[in-house]
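Engineer: Just a sequence and a predicted model for now, questions to come.
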Amino acid sequence: MQRIDFDLDAGHDFVELNQLLKLVGIADSGGQGKAIVASGDVSVDGAVELRKTAKIRAGQVVRIDDTEIRVLG
């Protein structure tokens, strides 16, 4: 499994899920990120997440296929 640590920028409490996928290189654009989330292949803290702009905060873990993204604050 590939693990990616993502640091939230100082002063930001969250990142939108579709943007997170773009920022770590899983999606080429925010639109593609939305499509990936809509496909049902993304989970947050072990539960499938279908909200494209779900607020992902420090401490949460996002999984897609064999990739795990840990959001750090």
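Structural biologist: Alright, I've got the coordinates. Residues are numbered from 1 along each chain as shown.
Engineer: can we go C-alpha only for contacts and neighbour counts from here?
Structural biologist: Noted.
Engineer: Spell out, range by range, the helices that occur in the protein.
Structural biologist: Using DSSP state H, the helices assigned to the chain run over residues 17-23, 30-38.
Engineer: Below is an additional structure, to be compared with the one above:
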Amino acid sequence: MPVLEFELDRDHVELNQLLKLVGICDSGGAGKALVASGAVSVDGVIELRKTCKIRAGSTVELEGVTIRVIDPRH
């Protein structure tokens, strides 16, 4: 299972945008569809809110990929 690290350079990022920024999806719209399908979990819980605020310390999982959101300032 690949593990990606995403360095958060602000307070939060919306879930659909995170999927786009790490290269899982081609667009935010594709990210919204993926979240709506129930395929994405945040910190172990299925997340259906497309614009859920993801903050440093969160772990997002989907389709065998884990995304760890880190704060590079710490």
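Structural biologist: Great, that's in hand. None of these values were measured; they are calculated from a predicted model.
Engineer: coming back round to it: now, of the helices of the first structure, which is deepest in the fold?
Structural biologist: Sort the helices of the first structure by mean neighbour count, taking mean count of other Cα atoms under 10 Å, and helix 17-23 sits at the top with a mean of 22.
Engineer: okay, and that helix goes to which residues in the second structure?
Structural biologist: Helix 17-23 of the first structure lines up with residues 15-21 of the second structure when matched by TM-score structural alignment.
Engineer: shouldn't residue 11 of the second structure be in contact with residue 55?
Structural biologist: Yes: in this structure residue 11 of the second structure lies within contact range of residue 55 using Cα atoms under 8 Å: 6.5 Å.
Engineer: Which one of those two is surrounded by more residues?
Structural biologist: residue 55 (17 against 10; other Cα atoms under 10 Å).
Engineer: That one -> the first structure?
Structural biologist: Using TM-score structural alignment as the criterion, residue 55 of the second structure maps onto residue 57 of the first structure.
Engineer: so what's that match up against?
Structural biologist: Residues touching residue 57 of the first structure, when contacts are defined by Cα atoms under 8 Å, 6 or more residues apart in numbering, comprise 13-15, 71-73.
Engineer: The match of helix 17-23 of the first structure against the first structure, how far on average?
Structural biologist: For stretch 15-21 of the second structure, the mean deviation from the first structure after alignment is 0.1 Å (mean Cα distance after the TM-score superposition for the first structure).
Engineer: starting at the chain centroid, how far to that stretch?
Structural biologist: The chain centre lies 6 Å from the centre of stretch 15-21 of the second structure; the measure is Cα atoms, centre = their mean, to the nearest Å.
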